[in-house]
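Peer 1: turn this into a structure:
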Amino acid sequence: MKIKVLIADDNSFIREGMRIILNSFEEFEVLATVEDGREAVEFCQANEVDVALLDVRMPNMNGVEATRLLTETTKTKPLILTTFDDDEYITDAIRFGAKGYLLKNNDPERIRDAIRSIHHGHNVLQNVILDKLKLNLGDHTPGVVEPPIDVSLFTERELEVMSGIAKGLSNKEISRELFISEGTVANYITSLLNKTGLEHRTQIAIYYLTGRIR
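Peer 2: Next up is the predicted model:
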């Protein structure tokens, strides 16, 4: 079964280029390309679309608002694919349910892997996006962040797990760093989701770096 994809971008060159790239991979079927967020939402509401690639800055409706509506009214998983890495867009897109946030200058294989990962229930946030958030918080030392959150709400181990997630580490990498099992890491992540009311690890990373939940 092919992964059904929609491409939304107001630049016709980008739209067609992305369509050609994705159709070169046998696992994808590009159902349509549209020019703005409103068209993307309307198409996904009328058709079964697995993943929608959304530019951020589009006329009529931007990619962030389209993400919110897609999350609320369809089963389509939004992937923000843009040349802009503004913090406002990053946090709002994740807050509204984006499953991933990538810059357009990625190799086709990276975009392919991101779509595949999102389709299978994972979340993708490019490291450069996390790094930019860290720098804007005054962290100029890689991997070192003073989280703008109420640390009293969490145990020391939960904070360590959150820090690992914010660094972009996988559960396996976190388990190695903290000398605990992957299962224990998963349990801590479940606890964090329950405490914060968040839905997935990407939102945990955004929360740890910005202090924003909603």
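Peer 1: from now on I want contacts and neighbour counts done on CA atoms only, so please keep to that.
Peer 2: OK.
Peer 1: can you name the next helix or strand after the helix or strand where residue 42 lies?
Peer 2: Using DSSP states H and E, residue 42 sits within helix 37-46. Using DSSP H and E, the next helix or strand after helix 37-46 towards the C-terminus is strand 51-54.
Peer 1: quickly find the element holding residue 5.
Peer 2: Using DSSP H and E, residue 5 falls in strand 3-8.
Peer 1: who does the helix or strand following that strand touch, helix- and strand-wise?
Peer 2: Moving toward the C-terminus from strand 3-8, the next helix or strand (DSSP H and E) is helix 12-23. Applying 3 or more Cα pairs under 8 Å, 6 or more residues apart in numbering; DSSP states H and E, one finds that helix 12-23 contacts strand 3-8, strand 28-34, helix 108-119.
Peer 1: want to try CSV for the ones you listed, with distance to residue 193 and mean neighbour count as columns?
Peer 2: Putting these into CSV (distance: least, Cα to Cα, whole Å; neighbours: other Cα atoms under 10 Å) gives the following:
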stretch, distance to residue 193, mean neighbour count
strand 3-8, 28, 23
strand 28-34, 32, 19
helix 108-119, 19, 17
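Peer 1: another one to check against the first:
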Amino acid sequence: MLLVDDQQLVRSGFRLILSVEDDVEVVGEAPDGAAAVEAARALRPDVVLMDVQMPVMDGIEATRRIAAEDLAKVLVLTTFDRDDYVFDALSAGASGFLLKNSDAEHLVEAVRTVAAGHALLAPQVTRRVIAQMVAAGAAPAGGPAAEPVAQRSAPSSPASSPTPPAGDPRLALLTPRETEVLELVGEGLSNAEIAQRLFLGEATVKTHVSNLLAKLQLRDRVQAVVLAHRCGLVGPTA
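Peer 2: Below is the predicted model of the structure:
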């Protein structure tokens, strides 16, 4: 993996934590976003651990370039008090985010999760981002303004069919149930929480998530959250 942070001491700390793991190899470091992009092109790491605030090029732009060239999966470091960074990172193509105050165990597990191709999406942080965006009436970075979802005042019952949202023609490929699941993914719910909300088995929800990702040609759950907001499928609740 590649470590990106403008502070040498921070990079050394991450290297010390990760290098003792048998299944993790740190192949390089970079002090800013521009150097990170070049290092990713040269080294082709599986995962880039990316800070946000750096000189020359920030971590959001570096993430966008790395994701656009499919050079590596990016795990962005963030803090609770900068939720805007989280959504910007997800919109840029990050596979997940990690809180800077996480302990060593969570850091290692996060790296493994992203390396395995899974999105690392902490529901409690995701919901804060959603609440902030809804309150501001703003669209995700890089996307059009969200179109409102009409009369959405309560969770859909298992038998109901949600109104297909506007904003992306790919959504027409989804079944009514898959659209419901996408909406709840966009709200930051886990598979277990979606299963409880829709009275389904967790394995069934997992299948619906896999199917909708394939139909929408999305890389992971993170991209599904971004799409749900951009198309207006997720809106304010009463």
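Peer 1: TM-score of the superposed pair?
Peer 2: In this superposition the chains share a TM-score of 0.78, using TM-score structural alignment, normalised by the length of the first structure; 200 aligned residues with a Cα RMSD of 2.9 Å.
Peer 1: residues in contact with the strand holding residue 5 of the first structure?
Peer 2: The contact list for strand 3-8 of the first structure, computed with Cα atoms under 8 Å, 6 or more residues apart in numbering, reads 15, 18-19, 27-37, 40, 48-55, 116, 119.
Peer 1: rewinding a little: redo the helices and strands packed on helix 12-23 of the first structure as JSON lines? Include distance to residue 68 of the first structure.
Peer 2: Shown next, in JSON lines, are these (distance: least, Cα to Cα, whole Å):
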{"stretch": "strand 3-8", "distance to residue 68 of the first structure": "15"}
{"stretch": "strand 28-34", "distance to residue 68 of the first structure": "17"}
{"stretch": "helix 108-119", "distance to residue 68 of the first structure": "17"}
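Peer 1: what does stretch 51-61 of the second structure contact?
Peer 2: Against stretch 51-61 of the second structure from outside (Cα under 8 Å, 6+ apart): 4-6, 31-34, 50, 76-78, 85, 88-89, 92.
Peer 1: 6 Å instead?
Peer 2: 5, 6, 32, 33, 34, 76, 77, 89 (Cα atoms under 6 Å, 6 or more residues apart in numbering).
Peer 1: pull up the aligned stretch in the first structure for that stretch.
Peer 2: Here stretch 51-61 of the second structure aligns to the first structure at residues 55-65, judged by TM-score structural alignment.
Peer 1: mean shift of the helix holding residue 42 of the first structure relative to the second structure?
Peer 2: Its aligned residues in the second structure lie a mean 0.9 Å from helix 37-46 of the first structure after superposition (mean Cα distance after the TM-score superposition for the first structure).
Peer 1: what do we get in the second structure for residue 120 of the first structure?
Peer 2: That one, residue 120 of the first structure, aligns with residue 116 by TM-score structural alignment.
Peer 1: check residue 95 of the first structure too.
Peer 2: Under TM-score structural alignment, residue 95 of the first structure pairs with residue 91 in the second structure.
Peer 1: neighbours around its match, how many?
Peer 2: Residues near residue 91 of the second structure, counting by other Cα atoms under 10 Å, number 22.
Peer 1: assumed it was part of a helix.
Peer 2: Yes - secondary structure of residue 91 of the second structure (DSSP: H, G, I helix; E, B strand; the rest coil): part of a helix.
Peer 1: how close does it get to residue 32 of the second structure?
Peer 2: 20 Å (Cα to Cα, to the nearest Å).
Peer 1: do residue 181 of the second structure as well
Peer 2: Taken as Cα to Cα, the span from residue 181 of the second structure to residue 32 of the second structure is 38 Å.
Peer 1: mean shift of the longest strand that the second structure contains relative to the first structure?
Peer 2: In the second structure, taking DSSP state E as the definition, the longest strand is strand 73-78. For strand 73-78 of the second structure, the mean deviation from the first structure after alignment is 1.1 Å (mean Cα distance after the TM-score superposition for the first structure).
Peer 1: sorry, back to before: for residue 181 of the first structure, which of the helices and strands packed on helix 12-23 of the first structure is the nearest?
Peer 2: helix 108-119 (23.2 Å; Cα to Cα).
Peer 1: what sits against residue 76 of the first structure?
Peer 2: Going by Cα under 6 Å, 6+ apart, the list of residues near residue 76 of the first structure reads 49, 50, 51.
Peer 1: what is the neighbour count of the second one?
Peer 2: If I follow you right, that is residue 50 of the first structure. Counted with other Cα under 10 Å, residue 50 of the first structure comes out at 21.
Peer 1: just residue 17 of the first structure next, same as before
Peer 2: 12.
Peer 1: residue 73 of the first structure and residue 194 of the first structure: what is the separation?
Peer 2: Distance from residue 73 of the first structure to residue 194 of the first structure, by Cα to Cα: 24 Å.
Peer 1: hang on, the earlier thing: distance of the match of residue 120 of the first structure relative to residue 98 of the second structure?
Peer 2: In terms of Cα to Cα, residue 116 of the second structure sits 16 Å off from residue 98 of the second structure.
Peer 1: burial count for the match of residue 120 of the first structure?
Peer 2: Other residues close to residue 116 of the second structure by other Cα under 10 Å number 12.
Peer 1: which residue lines up with residue 77 of the second structure in the first structure?
Peer 2: Aligned partner of residue 77 of the second structure by TM-score structural alignment: residue 81.
Peer 1: now that match: how far from residue 89 of the first structure?
Peer 2: 11 Å.
Peer 1: between these two, who's got more neighbours?
Peer 2: residue 81 (24 against 17).
Peer 1: can you tell me which residues contact that one?
Peer 2: By Cα under 6 Å, 6+ apart, the residues touching residue 81 of the first structure are 54, 55, 102, 103, 104.
Peer 1: kindly recompute the last result at 10 Å.
Peer 2: 7-9, 52-56, 63, 100-106, 111 (Cα atoms under 10 Å, 6 or more residues apart in numbering).
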